[in-house]
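Enquirer: for reference, the sequence and a predicted model appear below.
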Amino acid sequence: MKKVLAAVLTTATIFSSTVVPSVNVSAATISSSDYAVAFKDSLWFYDANKCGPDVGKDNVFSWRSACHTNDGKFIGADLTGGFHDCGDHIKFGITNGYASSILGWSLYEFKDAYDGAGLTNKVLSTLKYFTDYIIKSRVSATKYYYHVGAPSDHEYWGPPEQQPGDRDKVYYVDPSSPASDVCGLYSGALSLMYLNYKEIDSTYANKCLELSKELYALGKNKGTCKADGFYTSTSGDDDMAWAAIWLYVIEKNNSYLTDINSLLSSPGTNWAICWNDMKLAAAYVIGSVTGQAKYKDAVTSNLNYWQNSIPKTPGGVKFLTEWGMLRYSASASMLALLQYKLTNDEKLKTFAKSQIDYILGNNPANMSYMVGFGNKWPQHPHHRAAQGSMGWGDWKSPAKNTLTGALVGGPDMSDNYTDVVDKFQATEVGIDYNAGLVAALAGMTKYYGNLPSVPPSNTKAPTPTPTKSANPTPTPTIKNDFILEDVNKDRAVNMADVIALASCFGKVRNDSSYKQECDINKDGSINMSDVMMIAQKFNYTY
């Protein structure tokens, strides 16, 4: 035992400097328990992209704190909050609206998975950070801000906390400057927040519903958002149909169905759910709620296309397009699992599993394309905060901070991945990328994750009140919400956890001295992989 303890302590000391292990993870190590771990990590990613004075609250990343606290000041408005778009710091309405819509939808459809994984409070806290930002962006019933930041933001390479100057470029929607795409996405996100939050805080939920209807009315002025060429939206009709169906779900007012049939007369598409195409998301909900054949058929046709017509790499992942290709595989998997929920068609579940398993490591590179998962993952995600350095001189070095849960763009058609910061197609991450992944992993956790029959107790969800100062120490949402690396449950990851793990080092499941809490990665064996996970959060408190 002394020899084992010495080896473990030495390893922890070496890895406490956040050196990332480079041991290949075998595809065979992806087990049912891994889905819940990946689910948790994918949701945690959003903490890395928080913006505003309250970044440090309920944040799992100690390297993130208050930033951009003067957003909107130059026009006399408080536009702080919300989420940075990708590895940059611009806040785009279309990706904030898309991500909050998809995350809210995933909770609505797979709440049992969130409950079973102990993630309900965390997702509600994340969703409220989105909706708080939407609410404060309101000027009047006919004017909302939705964009903060200029293209010149991309010239800065460094953490958002140290970005100099105030951001003096904003866009807003009003009748003369329409943005029906953002209005529809914001409306849908607020309606879903009403549905997910009404039993927790009815006052806040009702406010969300009120503004959802307001934004829907504003979105009837047709036009697409301004985004300085970064996001060129082709239409807002699909987004408005998305908004309309959720308002119908809540109010059962047939006028919304009338609008939908005009907005989404042709719901079919050979693409995937994404920030620029909400046809299938809307069609799925419309078809499941109303039973109308053309919407149900659109979903069926698209999933058949994904399974049978889209080319796949030699490793088996579907390749829709080069830029950020894994986000599309993730959102297609999300839709397949939602359709499985309705139809029990095993082929859909099998398809989703093949795509998600590829993302998690069942691929020719034997690496996870989600940062921090497994033992091998991308070391150069395109993300300024994770990079942790100031200036372009160090921008090609490995990231100093582990961007846990971030889905990178992915490999090329030949399964080759270029782990270079400026290879944007491959290494970019984004709040829109992870939205479909979180939802898909919720489904995978539900159907493959061996969730406990009695889920963890989730009491009243957090309702943080925005303040003018940030607390850099993450605050737990509920007392029993411990992170996996905290083996002894003292809300700190340190030598005490390494020592606790050493007591059952080398044991496997069914051994008499095997302890589930020491099997951090839940692969059925307590070994160096678990030590490495502790090392990644060494000296972390929460």
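Expert: Nice, I can see it.
Enquirer: hey, let's count contacts and neighbours off CA atoms from now on
Expert: OK.
Enquirer: please verify my assumption that Ala330 contacts Leu437.
Expert: Yes: using Cα atoms under 8 Å, Ala330 makes contact with Leu437 at a distance of 5.0 Å.
Enquirer: show me which of the two is the more surrounded one.
Expert: Each of Ala330 and Leu437 has its neighbours counted (other Cα atoms under 10 Å); Leu437 has more, 32 against 28.
Enquirer: let's verify the more buried one: helix, strand, or coil?
Expert: For Leu437, the assignment made with DSSP: H, G, I helix; E, B strand; the rest coil gives helix.
Enquirer: show me what counts as buried in the longest strand along the chain.
Expert: Looking across the chain with DSSP state E, the single longest strand is strand 143-148. Applying a neighbour-count criterion of 16 or more other Cα atoms under 10 Å, the buried positions in strand 143-148 are 143-148.
Enquirer: second one coming, line it up with the first:
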Amino acid sequence: MAGIPVKTCLLGAFTLTLLQTGAAVTQCDNVVIVNEWQTGYQANFVDKAPVDIKPDNGGLTMQWTFSAPVTFLEFFQGPTVQVDERHFTLTSQTVNLHEDDDFIFTFLVHFAGDKAILVSETLNGIPICNATGTTPVPVVTTTEPVVITTEAVITTTEAVISTTEAVITTTESVVTTTEPVITTTESVVTTSETVITTTEPVITTTEPVVTTTEPVYTTLTPEDNPCEATGMKPYDYSQVLCMSYLFYEAQRSGPLPSDMRITWRGNSGLDDGSDNNVNLTGGYYASGDHVKVGFPMAYTATVLAWGLIDFADGIKAAGQTEYAEAALKWATDYFLKAHTDEYQIWGQVGSSEIDHAAWVRPEDMTMERPSFVIDEDHPGTELAAETAAALAAASMVFWRDHTAYAANLLDVGMQLYYLANTYRQSYDISIPDAKNTYPSVTGYGDELCWAALWLARATRDPSYITSARDHWDEFNFLNDSHTEFSWDDKRPGIYSLFWLLDNSNVYSDALKSYLDWLKNEAPYTPEGLVFLGDKGSNGYAANAAFISLFTAKNGMDTEANHKWAREQIGQLLGDNSRYSRSFVVGYGKDPPQRVHHRGRFPPAVKRSRHLLNSPLERASQGYHPIIVTPPEHKASCLPPAPEGAFNSPDPNPNIIYGALAGGPAENGDYVDDRQDNVHNEVSCTYNAAFSGALAALVEIS
């Protein structure tokens, strides 16, 4: 037999794995990708537990193999150990399942090169990967020296292949490789005759067999923006107004309605209030966490209603009246539910300490969520008064089309104002946890005056304007220097309503002085944003712009106040000279992609969940109930918040359209970093006056 020389190299003893010829790389069929981006994806694992998985029998241990190198794997039920770039071990002591129970959880995969799909799984020693095609199968492992040829062409007239299971005769054998492709229990030797001994059938062909079949994925594309562009210049105030109201849908707690435009949110907080045998489902999560704090929620509702009252034409022109009213009513419905007695209202659900320790979506909460009340024995003047203001303002919005509902709002508002004024005490004394998140810094005097003014406007009862004047005199609001209009400080709002309801120069002078201070003396960033506070600087600027636009509409320095407010809103939408970026998620040039918000990450939950039955059907649509933690599991036993999700450099998979990011520092610095809750968190309070300001700009554009 004739042959030709071959070039060989001898490798030291090491382990190789033979992949069956013709194998196609496909993903395990219990994995459903629900969202992906250029360098990673989110997926749901959906299967039946093959055995009991319980903490007392060793918990969960899974070994995973990927098709390509993985830079980072996020598993939210326990620690992961990276064996090498393709192999990981996942463990958990919180899984508590019986054999055949649905086992569903979410994980995230990050990679730098080729997409890494999951091609092999074992769960507590049991193989569970059933790929949709043929996956690479290890055949033989050896630690013997292996001879590798970089090019080999062997011609024989009688090539004989010996095997324990099959004999195949061919007139020509060609093998080309630059990588180890054959692992045997014996050394591979190149001789004048080709002899291969293996424990599996071997097929020899005249051409190298290379399988390059691409993996097939079932994925969902990122959700489109439900708010269409209108072409308005220089900025699309109508579209951004639509998006601002859309943001409030992303903040909803409780059972969600079928007309939700945000499809990645699901029901949450369904046991809220159960610790005190009251139903406190509903309302809004305050910001990027899951505590429901009544004080800032009530401020949000008051200012949303104010926009609906005074800039109704702009909201209508943008086609947003229905959505604006829905955003307001979601809050007022909750306040009516939380008002469980004439002089009682529940003011908070959730503990800031417990909540902030768990970086989870609201749908996946298992921590304790204590509820807190104010009443005659546990006064909370700021909370009761602000809620009274919200209900009074909302009654004006709903009076024409929902008279009975509006009358109920007004009745409850009057009861809460009585509670606030008669039983005076800062609310964060009765609800101490509020000091950690929304402490009352300016005291309760401004809320008492603010509530009396809104009741005066809603009822036209002169006794309330008299009460407001009394509060003005008692608390001397002009004694301190001008500051922001915010959930804590209502003074600029008080100046505005007093000027509207009372023609005394005292109030108009106070309002004009405040607006002049904003233009001429207030601090600004180098780019031109009025800087009234570090945490949420954009929100403070939007609030001030709203006051300026309200004043302009009612005839005070109209041109100057329009110009200043338009410039401030322009800063939020892209006029900032250093960055030329939008601070509104999903809008404009280079908007924030990594805002501090738990609900946006991990993966999406699709609204079709109500129609889906099997776990695989639900997971294929993005629904992933985390069932590995038993319902009785409390915060003290929870695993630590998954730092991988929090620290990931990737954009947030779910887009919180319309959310106004916190904003730059006083020196203008801003980094799109979800770890920075001072400058990159979102909040219901930021978008309230922002919505009204946008409506005002629609009116004058």
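Expert: Thanks, I have it. Computed from a prediction, not measured in an experiment: that's the story for all the values here.
Enquirer: switch the buried residues of strand 143-148 of structure 1 over to CSV; also include distance to Ile359 of structure 1.
Expert: Shown next, in CSV, are those (distance: Cα to Cα, whole Å):
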residue, distance to Ile359 of structure 1
Lys143, 41
Tyr144, 37
Tyr145, 36
Tyr146, 32
His147, 31
Val148, 32
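Enquirer: what about the strands in structure 1?
Expert: With DSSP E as the criterion, structure 1 has strands spanning 138-140, 143-148, 170-173, 492-493, 540-541.
Enquirer: just put the ones you listed in CSV and tack on distance to Ala7 of structure 1.
Expert: Formatted as CSV, those follow (distance: least, Cα to Cα, whole Å):
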stretch, distance to Ala7 of structure 1
strand 138-140, 57
strand 143-148, 50
strand 170-173, 55
strand 492-493, 18
strand 540-541, 21
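Enquirer: which one of the ones you listed lies nearest to Pro311 of structure 1?
Expert: Nearest to Pro311 of structure 1, of all the strands of structure 1, is strand 143-148, at 36.0 Å by Cα to Cα.
Enquirer: looking at the strands of structure 1, which is closest to Gly104 of structure 1?
Expert: Taking Cα to Cα, strand 143-148 is the member of the strands of structure 1 nearest to Gly104 of structure 1, at 18.9 Å.
Enquirer: what range in structure 2 matches that closest one?
Expert: Per the alignment by TM-score structural alignment, strand 143-148 of structure 1 matches residues 344-349 in structure 2.
Enquirer: what angle do strand 345-349 and the longest helix anywhere in structure 2 make with each other?
Expert: Assignment by DSSP state H gives helix 403-422 as the longest helix of structure 2. Put simply, helix 403-422 of structure 2 runs at 90 degrees to strand 345-349, going by axes from the mean of the first three to the mean of the last three Cα atoms, to 10 degrees.
Enquirer: helix 403-422 of structure 2 packs against which elements?
Expert: Judged by 3 or more Cα pairs under 8 Å, 6 or more residues apart in numbering; DSSP states H and E, the packing partners of helix 403-422 of structure 2 are helix 321-338, helix 381-398, helix 445-459.
Enquirer: deepest-packed of those helices, please.
Expert: Most buried of these, by mean neighbour count (mean count of other Cα atoms under 10 Å): helix 381-398, with a mean of 30.
Enquirer: what's the mean deviation for that one versus structure 1?
Expert: Superposed on structure 1, helix 381-398 of structure 2 shows a mean distance of 1.0 Å to its aligned residues (mean Cα distance after the TM-score superposition for structure 1).
Enquirer: angle of that helix against strand 345-349?
Expert: Between helix 381-398 of structure 2 and strand 345-349, the angle comes out at 100 degrees (the same axes, to 10 degrees).
Enquirer: before I go, just wanted to say thanks for your time.
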